[in-house]
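Student: Sequence and predicted structure below; questions after.
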Amino acid sequence: MAKLPLKMPDAVTGKLPASLGGEESGVVPVVRIEGVIASGGTGLGRSTVNVDTVEHPLHRAFTTKGAKAVALSINSPGGSPTQCEYLAARIRQLADEHEVPVLAFCEDVAASGGYWLACAADEIYATATSMVGSIGVVSAGFGFTDLLGNLGVERRLYTAGDAKARLDPFVPENPDDIAWLTDVQSGIHAEFRDWVIARRPAISAADTDLFTGDLWLGREAHRRGLIDGIGTLRAVVEEKYPGAKVAVTGPRRSLFARLGLPSAGVDGVVESIVGAAHTRMAWARYGR
């Protein structure tokens, strides 16, 4: 006598694990975006975010079988606008290609470029104490106009083109150079503003107070439309995708990185030290 296949009611299978005949709950891959956004890397101290460090985990996350959504865990004070633009475009490309929603979660800081990347998500969440925003552009440098003379050193610089040596730290500031830099900053600021407006329906160009470079704690950011809600990654995922597994994807790491060492050679050590100093300065602006 042939055995009839056993079929359980949907109300039952929906509550059982997949191994016992229940519905598959799926997975939410998490991509960690932590550190200053810059090409290359520091090698020492906090990590750096760029195309090389994030591409692999992004691709793994969006191609994960059974992915219900991809979560971006962001903790960044910002950095290179070019890297931000590239990474944000890549996130949207993968999301559209694989038809997977993207959720961004702001940890300690999602400021400047960190918020630029958060806006690549379909929804943004933060904790009440997260610092969010800083939609602006900043450039910094030093002037050493008297240093070489005090050391008895004569500097020789030869250029072809009047604008080839803009913002030279060893000569007094040139008003034309400052005007040029201000124009560049204004252009980048406009790109940032337009990106935020395009990605955040509640924000318009009339909300000029949002584009001053200021930043806010989570609840105020929510009130102003910068984020969609207050909540942690696991709490929001559990609410939106009950039973889904949270799986963190990581970048490929070199042998030196796995051993906690800077890149090989003296040049690598020097570059690591300088990079770490820049990283420390970027975080210090937000008290972190």
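Tutor: It's in.
Student: use CA for all of it now, contacts and neighbours both
Tutor: Fine.
Student: which residues in the stretch 51-200 of the chain form helices?
Tutor: Listed in chain order, the helices of the stretch 51-200 of the chain (DSSP state H, counting those that start in this stretch) span 51-62, 81-98, 113-118, 147-150, 175-199.
Student: could those helices be laid out in TSV, adding distance to residue 223?
Tutor: Shown next, in TSV, are those (distance: least, C-alpha to C-alpha, whole Å):
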stretch	distance to residue 223
helix 51-62	30
helix 81-98	24
helix 113-118	16
helix 147-150	49
helix 175-199	16
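Student: what would those look like in CSV with mean neighbour count and distance to residue 130?
Tutor: Rendered in CSV, the data for the helices of the stretch 51-200 of the chain read as follows (neighbours: other C-alpha atoms under 10 Å; distance: least, C-alpha to C-alpha, whole Å):
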stretch, mean neighbour count, distance to residue 130
helix 51-62, 19, 22
helix 81-98, 17, 20
helix 113-118, 28, 12
helix 147-150, 11, 41
helix 175-199, 15, 19
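Student: structure B:
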Amino acid sequence: MEEQSRDDAEGNAKKIVQWERETLERLAFATLKEQKLQRRWSIFFKFVFIFMILFGAYQFGGFFQPDADNSARHTALVEINGEIETEGSGSAHDVIPALDRAFAESGSVGVILRINSPGGSPVQAGMINDEIVRLRQQYPDKKLYVVVEEMCASGGYYIAAAADKIFVNKASVVGSIGVLTDGFGFTGLMSKLGVERRLMTAGENKGFMDPYSPITEKQKAYSQAMLNEIHQQFIDVVKKGRGKRLKETPEIFSGLFWVGSKAVEMGLADDFGTIDSVARDVIKAEDIVDYTQKEDLPERVLKKFGASVGSAAMATVSRSGSFTLH
């Protein structure tokens, strides 16, 4: 009996020792796990902190740098890159304020508008053209020169025509004075596939330019009349801007485009030059200050991940039937 009690006591003692060991092991593992989590969170917050510092430095770096002395004599520069659209460097929303600042600055003695564009919206191009004409009248002592590098076609040339002079490279692409509207018609394919279009409208022409409905001769004539009217507006702007320098031919307003050397011969451009050569030799102010309106980081992020996705989709859907200077 005593021996049995002794065995039971030894067994209980072993169980207690085993329990203590297991408890210590669990505590040790829990402590290690907690330390790992703390290290991970520490690294995460360090990255967040570094990102915030870099973001703040990017956004507000201008506050830590002395402002450029734009009161000193200089050539003002504004750039248009890409299509003439409602958004971006070719939009009236961005270009007009930049031109206003360039002309208004006391230190600017002349303005260069650098254009690399295949064309785009006649509305946006017309708004910028009108503003250039207004600014030239308001600041008669400041000249505006367009410098073309790769391309200044259609809507881009619509804008350029308002300049005092146009400078090109001999291989630049210049011209394309015309208007187009494009789209697709699927009525034949739908008929073959047995697909019926069920479009209901109030107004006989409300479905005008619908790609899934046939277009009538009356609608074609109406669309062509609109194209001709916008084309004539383009022609009038070019004639007014270029004046007697323009050597008119039957093809000059046909929508064709030419290399820079031919454009100079035809009076579509005035001479050869670059931003630096025009600033140095024509404006006589080698120091160049860029007034182009730039997008900041939040705007780029929002456009990339937010509203721009929807607007791009809408632009794709609504592109059929729109008028463009291309």
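Tutor: Nice, thanks for sending it over. Just so we're clear, the structure is a prediction, and the values are computed from it rather than from any experiment.
Student: Please state their TM-score.
Tutor: TM-score for the superposed chains, counting by TM-score structural alignment, normalised by the length of structure 1: 0.77, backed by 250 aligned residues with a C-alpha RMSD of 2.9 Å.
Student: just so I know, which of the helices of the stretch 51-200 of structure 1 lies nearest residue 246 of structure 1?
Tutor: Smallest distance to residue 246 of structure 1 across the helices of the stretch 51-200 of structure 1 (C-alpha to C-alpha): 11.0 Å, for helix 51-62.
Student: got the end-to-end distance for stretch 182-194 of structure 2?
Tutor: End-to-end distance of stretch 182-194 of structure 2 (C-alpha to C-alpha, to the nearest Å): 26 Å.
Student: list the contacts for the residue nearest to the spatial centre of structure 2?
Tutor: Against the mean C-alpha coordinate of structure 2, by C-alpha atoms, centre = their mean, the closest residue is residue 88 at 2.8 Å. By C-alpha atoms under 8 Å, 6 or more residues apart in numbering, the contact set of residue 88 of structure 2 is residue 94.
Student: Quick check: which element contains it?
Tutor: Per DSSP states H and E, residue 88 of structure 2 falls between elements, in no helix or strand.
Student: and it, how far is that from residue 221 of structure 2?
Tutor: In terms of C-alpha to C-alpha, residue 88 of structure 2 sits 34 Å off from residue 221 of structure 2.
Student: What separation do you get for residue 279 of structure 1 and residue 133 of structure 1?
Tutor: Distance from residue 279 of structure 1 to residue 133 of structure 1, counting by C-alpha to C-alpha: 19 Å.
Student: More neighbours: those two, which one.
Tutor: residue 133 (27 against 24; other C-alpha atoms under 10 Å).
Student: from what I can see that one touches residue 113, true?
Tutor: No: in this structure, residue 133 of structure 1 is not within contact of residue 113 by C-alpha atoms under 8 Å, at 9.0 Å.
Student: list the contacts for the corresponding residue of structure 1 for residue 115 of structure 2?
Tutor: Per TM-score structural alignment, the equivalent position to residue 115 of structure 2 in structure 1 is residue 74. Residues near residue 74 of structure 1 by C-alpha under 8 Å, 6+ apart: 32, 33, 34, 104, 105, 106, 107, 109, 110, 114, 118.
Student: Secondary structure element for the first one, which one?
Tutor: The secondary structure element spanning residue 32 of structure 1 is strand 27-34 (assigned by DSSP H and E).
Student: That strand maps to which residues in structure 2?
Tutor: Under TM-score structural alignment, the match for strand 27-34 of structure 1 is residues 74-81.
Student: Could you pull up the contacting residues of the closest residue to residue 116 of structure 1 other than its chain neighbours?
Tutor: Nearest residue to residue 116 of structure 1, sequence neighbours excluded (C-alpha to C-alpha, 6 or more residues apart in numbering): residue 84, at 6.5 Å. Counting by C-alpha under 8 Å, 6+ apart, residue 84 of structure 1 touches 37, 113, 116, 117.
Student: Could you do residue 203 of structure 2 as well?
Tutor: Residue 203 of structure 2 neighbours (C-alpha under 8 Å, 6+ apart): none.
Student: What is the aligned counterpart of it in structure 1?
Tutor: Aligning on TM-score structural alignment places residue 203 of structure 2 opposite residue 161 in structure 1.
Student: To which residue of structure 2 is residue 116 of structure 1 aligned?
Tutor: Mapped onto structure 2 by TM-score structural alignment, residue 116 of structure 1 lines up with residue 158.
Student: right, and that match touches residue 238 too?
Tutor: Yes: using C-alpha under 8 Å, residue 158 of structure 2 is in contact with residue 238, at 6.9 Å.
Student: and the gap between residue 187 of structure 1 and residue 60 of structure 1?
Tutor: 34 Å.
Student: what's the answer for residue 172 of structure 1, then?
Tutor: Residue 172 of structure 1 sits at a distance of 50 Å from residue 60 of structure 1 (criterion: C-alpha to C-alpha).
Student: what about residue 138 of structure 1, neighbour count?
Tutor: For residue 138 of structure 1, the neighbour count with other C-alpha under 10 Å is 10.
Student: That one matches what in structure 2?
Tutor: Aligned by TM-score structural alignment, residue 138 of structure 1 pairs with residue 180 of structure 2.
Student: shouldn't its match be in contact with residue 227?
Tutor: Yes: using C-alpha under 8 Å, residue 180 of structure 2 and residue 227 qualify as a contacting pair, with a distance of 6.9 Å.
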